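Chemist: Let's see this in three dimensions:
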Amino acid sequence: MMAQKLGVPIDLVVKFGGSAITDKHQLESLRKDNLVSAAATISHCVDHGLRCVVVHGAGSFGHHHAKDYEVNSGLHGTAEEVKRRKYGMCLTRLSVTKLNHEVVRSLVDVKVNAIGMSAIGVWVADNGEIFRHGVNGILELLDNGFVPVLHGDCVLDASKGCGILSGDVIIKTLCKEHLVNRVVFLSDVTGVFDKPPSETDAKHIPKICVDGNGRIMSAISTSCSQHDVTGGMLLKIRTATDIVTNSGGKTNVYIAKVGSNSVNAICLGQDMENLDQTTLTEIVYQT
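Modeler: Below is the predicted model:
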């Protein structure tokens, strides 16, 4: 195994949200303009010498199959149910790897040395919790000048047989195992609102304060797509606050709209004071 530079932090982890790069209401449909914009952001960061990791959601490439075949329920039940879920697992993986190819292609097209990495066979869960992870493989690719591109995936589960591993859990595990300077979640909306942004009286929240116990100091009401088997926006917020809490505020976390005028500056770690605060939400550690 190659020696790893354990003292070198990951500068940036960027999550391409499933709702940002796909149309969740239409099976296997890309939002190409957003994907191109997200890829351009990574290219900009790599050109500035940042060590970057990309993780993307599944969106309409996977959630539909996983939901329809109840993949997250595991390989229990009658022989027919187990057979059906195994088949559903294969369909789900076929779909998410198709999206991963599109994401990697978008990065390679702008001269980013991107390498797709699937979780299955490396990451293993136990009743939904991480039992074995693939962080070392991510670090090895980074140390050799590549941009790893991971995604939400089906994985084996020691207790259930199989399950769904979300991209958010991958990011959370990566931040737990290695120092990450910044995490940026690219969304289809301008950060977090106090209620679903589709509601006319929804108000944007520029900062979410979280204390050392992980308590969120903001009132937030969320909703998720009927096909989302990984928790929707609530899981994204919980993941973001957990990262900040677990790192004691060392990891800076933001949620921003893909393509907004603040994204590149956030990713590069530039001064927040000069940014349009209406285009993002910052997760702030409060002692």
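
Chemist: going forward, measure contacts between C-alpha atoms and count neighbours the same way
Modeler: OK.

Chemist: Tell me how many other residues surround the closest residue to Thr230 other than its chain neighbours.
Modeler: Distances taken as C-alpha to C-alpha, 6 or more residues apart in numbering place Ser166 nearest to Thr230, at 6.1 Å, with adjacent residues excluded. Applying other C-alpha atoms under 10 Å, we find 22 other residues in the vicinity of Ser166.

Chemist: wait, what's in contact with Leu156?
Modeler: 120-121, 123-125, 162-163 (C-alpha atoms under 8 Å, 6 or more residues apart in numbering).

Chemist: Alongside the first, I'd like the structure of this one:
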Amino acid sequence: MMVIKIGGSVLSDKTRKFHFRAEVVKRIAYELSRFFPEEKFIVVHGGGSFGHPLAQKFGIREGLRDYSSRHGFVVTHLAMLDLTSRVAKCFLENSLPAFPISSSSIFITENGRIVKGSLEVVREAIEKGFIPLLFGDVSFDVRKGIEIVSGDEIILHLAKEFKPEKVIFLMDVDGIYDRYPGGQLLKEIRVSDLENLEVQGSAGIDVTGGIRKKLEVAKELARYTQEVWFVNGLIKDRLSEAIIGNALGTVVMP
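Modeler: Predicted coordinates:
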């Protein structure tokens, strides 16, 4: 089994509200179709220009305050349902049975970290030949009332449970650089090297931590999977090559 993360900067232009790169997502789905159903997948996608601007506008990360925050909580969730519906339709066009599972319905957070999760539906979907499709979403939070559960946090929780062969992050850059922008692409790094990397996030709004969060997650993921890949999801065949194990990108090893 492999876990694939389609970053928000891949499926949308994060500087343009409600922008969706349908052709990119269809191509990603086509690449997965080369390996499915022999290979099992769980797919998680980010909020892109659907979730992040609304979460910022309504201050979801500030917690439950008044009617405005409740209103924003619902509106942000509805935007993510719209986005995941579009992703699922692109997968169906490539004969992939991607089944959307609402992250806010199965995870409870504490300050944005998952503390309770019910993965029975995910497990059943896999066993019955579906591709579970989860997404960064709003969450009910035991400390703040409401919060955001990021796609990266979801991936970490899934990896702990399912111990995938590899986790592949699709980004809008070629991988992890020693310095960004203007640095060298790091093709293979060990978890111990992550502490000294100087990075900055990609363009657009990201309320869930950007590339720094991904590196923190990669460090933890290395305890539950053999390889964590970071590749450019905007370039044809990079995903396929990462699945095979020979991609231009960055692989993080334990």
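
Chemist: Quick check: TM-score for this pair?
Modeler: Once superposed, chain against chain, the TM-score is 0.93 (TM-score structural alignment, normalised by the length of the second structure); 253 aligned residues with a C-alpha RMSD of 1.7 Å.

Chemist: related to what we said a few turns ago, now for the residue nearest to Thr230 of the first structure: what does it line up with in the second structure?
Modeler: Taking TM-score structural alignment, the alignment pairs Ser166 of the first structure with Ser150 from the second structure.

Chemist: separation between its match and Phe91 of the second structure?
Modeler: Between Ser150 of the second structure and Phe91 of the second structure the distance is 22 Å, computed by C-alpha to C-alpha, to the nearest Å.

Chemist: pretty sure the residue nearest to Thr230 of the first structure is in contact with Asp153, am I right?
Modeler: Yes: if you go by C-alpha atoms under 8 Å, Ser166 of the first structure and Asp153 touch, sitting 6.5 Å apart.

Chemist: Go ahead and list the helix or strand containing the counterpart of Lys166 of the second structure in the first structure.
Modeler: Using TM-score structural alignment, the partner of Lys166 of the second structure in the first structure is Arg182. Using DSSP states H and E, Arg182 of the first structure sits in strand 180-187.

Chemist: ok but Cys154 of the first structure is inside a strand, no?
Modeler: Yes: assigned with DSSP: H, G, I helix; E, B strand; the rest coil, Cys154 of the first structure falls within a strand.

Chemist: Could I get the full set of strands for the second structure?
Modeler: 2-6, 41-45, 98-100, 107-110, 113-117, 131-135, 137-141, 145-149, 166-171, 188-190, 227-232, 250-253 (DSSP state E).

Chemist: got these as CSV, with distance to Glu23 of the second structure columns?
Modeler: CSV is the format used below for the strands of the second structure (distance: least, C-alpha to C-alpha, whole Å):
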stretch, distance to Glu23 of the second structure
strand 2-6, 14
strand 41-45, 16
strand 98-100, 17
strand 107-110, 30
strand 113-117, 32
strand 131-135, 18
strand 137-141, 23
strand 145-149, 27
strand 166-171, 15
strand 188-190, 30
strand 227-232, 15
strand 250-253, 25
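
Chemist: among those, which is nearest Arg123 of the second structure?
Modeler: Shortest separation from Arg123 of the second structure across the strands of the second structure is recorded for strand 131-135, at 8.5 Å, computed as C-alpha to C-alpha.

Chemist: what's the counterpart of Ala265 of the first structure in the second structure?
Modeler: Counting by TM-score structural alignment, Ala265 of the first structure corresponds to Glu241 in the second structure.

Chemist: Give me the distance between the match of Lys166 of the second structure and Phe131 of the first structure.
Modeler: Separation of Arg182 of the first structure from Phe131 of the first structure (C-alpha to C-alpha) stands at 25 Å.
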